[in-house]
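K.L.:
okay, sequence plus prediction incoming.
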Amino acid sequence: MTATGEPVLSVRGLAKRYGAVQALAGMDLDVHAGEVLAICGDNGAGKSTLIRMVSGADTPSAGEIRLRGKAVRFASPQDALARGVATIYQDLALAPRLAIYQNVFMGAELTRRLGPLRVLDKKTMIEQASGWMAQLGSAVTDARRPVASLSGGQRQSVAIGRALRWNAEVVVMDEPTAALGVKETAQVLDLIRALNGTGKTVLLVSHNMADVVAVAHRVAILKQGRKVIDRPVAGLDADALSHMVMTGRQAA
């Protein structure tokens, strides 16, 4: 993929300090529409800090975040979501006892008028949730199934379906294949491709270099709170990428 035009999301001089600890220092990063950008780095590199600020969970100490060219300051994750940036954390934040459609529409349930009352429009929510799951190529076709009955990969599809329901333009995925087996990891990678195929921009945080090589167009590598590498993934294999993460230097 070739990045063109104005970035859909960019950060300039982004910094975060926690007391005496400089977690992020002067970060510049552009995320272009329709790309999968991987964020990589060792523990303590600044990945989580960057994601927390982009998602609205934390505020920068300095610098700015721009969305479609305009400076924004997210007051909360809900504020970021309302502006088109959805974050799917490792724990997915799903309610296992509830059905798929209830998780997809949680906090934004659809209603219909029944005489003088408004009641939940379960039929429409089930139909729409099933549609989003089908759009992602998920094998789960019954949106009435409880999330507790789903595999790890299937639960990821529910979390992504919720991002589609909010019509998020940018979807941040934090270690989506962590603790998953080989088969489920392959399912999640297919979900990321399907999500990107709908035109969504994906910001992927991952420790798994094989996953990055499989789905990302570009990789930004952080080290000690700074971006040290920003390049296309094309031409790299997982070993070369791992070496770059460890050394902070471009592969030969």
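P.N.:
Looks like it came in fine. Numbering: from 1, shown residues only.

K.L.:
use CA for all of it now, contacts and neighbours both
P.N.:
Will do.

K.L.:
helices of the chain, start to end?
P.N.:
47-54, 77-82, 100-104, 122-135, 152-165, 182-197, 209-215, 238-247 (DSSP state H).

K.L.:
tell me the buried residues in the fifth one?
P.N.:
It stands for helix 152-165. Neighbour-count burial for helix 152-165, counted by 16 or more other Cα atoms under 10 Å, picks out 152-164.

K.L.:
now the helices of the chain as a markdown table including distance to residue 12?
P.N.:
Output for the helices of the chain, formatted as a markdown table (distance: least, Cα to Cα, whole Å):
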| stretch | distance to residue 12 |
| --- | --- |
| helix 47-54 | 12 |
| helix 77-82 | 18 |
| helix 100-104 | 33 |
| helix 122-135 | 34 |
| helix 152-165 | 26 |
| helix 182-197 | 25 |
| helix 209-215 | 24 |
| helix 238-247 | 22 |
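
K.L.:
let's bring in a second model and compare:
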Amino acid sequence: MADRTDTAPGAAPALVRLTDVSKYYGNIRALQGVSLEVSAGEITCVLGDNGAGKSTLIKIIAGLHRHDAGSFEIEGEETVLANPRAALDHGIATVYQDLAVVPLMPVWRNFFLGSEPTRGRGPLRRLDVPFMRETTRTELLRMGIDLRDVDQPIGTLSGGERQCVAIARAVYFGAKVLVLDEPTAALGVKQSGVVLKYVAAARDAGLGVVLITHNPHHAYLVGDRFVLLKRGTMAGSHTRDSITLDELTRQMAGGSELDELSHELERVAESGPDSTPSGPDTPSGTTAP
């Protein structure tokens, strides 16, 4: 396992750093001894199969759950997040897989959902619709997203386009750290590529990105750091220049367990599923009476 990289003297501290973080639900261990670092302008990929602890890790970073052991630092200061609002106040925005959008509302309304600007006072106070429309269009274009019409219901967009709107929204509202929960899980190859393009755009805009995924190929396309989880514990921690895609895939797939499975499958293939050993007294190619 690669050693954690400490902050160089005089350098800005990591935006988020978890050190030996653990989380328990009664007697059930959800996470134990997990460490990761998220720096500005970098993508940290967290990989693992279902049940590896990725969801618990997201909830800790997003302020939904408190960690039970270890340290959680934000820009060098140890922190305990009381709730998701506290995480947002620290510049941590989380985009969940379900996106939490209202499908029948227009794109601009979803872009400002929960943070709608208004104009006027008292009984004349109303939503500033022209500002929301124009800002949504401008911010999406800034991220390279050219929608046909921001008045169309967001439910008419493809899964990849909805993910991109959520990323642009987080950037606009001042996120320093963007946590993405399996953004390509339900997408095809082309749409996955589009989403990864905007994930890279968020990194290039100076954000620190945490990309949760079970796909090592997607992670290796954009990742700078890789943290592998298995059954709530760390199975590996690497920088991009210290591991190849083949080795990352092998470690995520189980390493020696995968080698053993491959050996077993080779034995089955060699023997053949329909092969039946001949009896000791029955010559091959003859039928016993």
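P.N.:
Good, I have the coordinates. All figures in this text were calculated on a predicted structure; none of them were measured in a lab.

K.L.:
TM-score of the superposition?
P.N.:
The TM-score (TM-score structural alignment, normalised by the length of the first structure) is 0.91; 248 aligned residues with a Cα RMSD of 2.0 Å.

K.L.:
quick one: what's aligned to residue 14 of the second structure in the first structure?
P.N.:
In the first structure, the residue matched to residue 14 of the second structure (TM-score structural alignment) is residue 7.

K.L.:
can you tell me how far that match is from residue 66 of the first structure?
P.N.:
Applying Cα to Cα, to the nearest Å, the value for residue 7 of the first structure to residue 66 of the first structure is 9 Å.

K.L.:
pick out the residue closest to the middle of the first structure.
P.N.:
By Cα atoms, centre = their mean, the first structure has its centre lying nearest to residue 172, at 1.8 Å.

K.L.:
contacting residues around that residue?
P.N.:
51, 55, 85, 86, 87, 88, 202, 203, 204, 205 (Cα atoms under 8 Å, 6 or more residues apart in numbering).

K.L.:
so what does it match up with in the second structure?
P.N.:
By TM-score structural alignment, residue 172 of the first structure lines up with residue 179 in the second structure.

K.L.:
returning to what we had before: mind putting the buried residues of helix 152-165 of the first structure in CSV, distance to residue 41 of the first structure included?
P.N.:
Listed next are the buried residues of helix 152-165 of the first structure as CSV, based on distance: Cα to Cα, whole Å:
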residue, distance to residue 41 of the first structure
152, 24
153, 24
154, 27
155, 26
156, 23
157, 26
158, 27
159, 25
160, 24
161, 28
162, 28
163, 26
164, 28
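
K.L.:
tell me the one among those nearest to residue 26 of the first structure.
P.N.:
Set against residue 26 of the first structure, the nearest of those by Cα to Cα is residue 163 (29.4 Å).

K.L.:
does the closest one touch residue 171 like I think?
P.N.:
Yes. Counting by Cα atoms under 8 Å, residue 163 of the first structure touches residue 171, with 7.1 Å between them.

K.L.:
which neighbours do these two share?
P.N.:
residue 86.

K.L.:
trace residue 124 of the first structure over to the second structure, please.
P.N.:
For residue 124 of the first structure, the aligned position in the second structure is occupied by residue 131, per TM-score structural alignment.

K.L.:
how close does that match get to residue 116 of the second structure?
P.N.:
As judged by Cα to Cα, residue 131 of the second structure and residue 116 of the second structure stand 10 Å apart.

K.L.:
distance of the nearest residue to the match of residue 14 of the second structure once chain neighbours are set aside from residue 9 of the first structure?
P.N.:
In this structure, residue 7 of the first structure finds its nearest non-sequential neighbour in residue 32, 4.4 Å apart by Cα to Cα, 6 or more residues apart in numbering. Computed as Cα to Cα, the residue 32 of the first structure to residue 9 of the first structure distance reads 7 Å.
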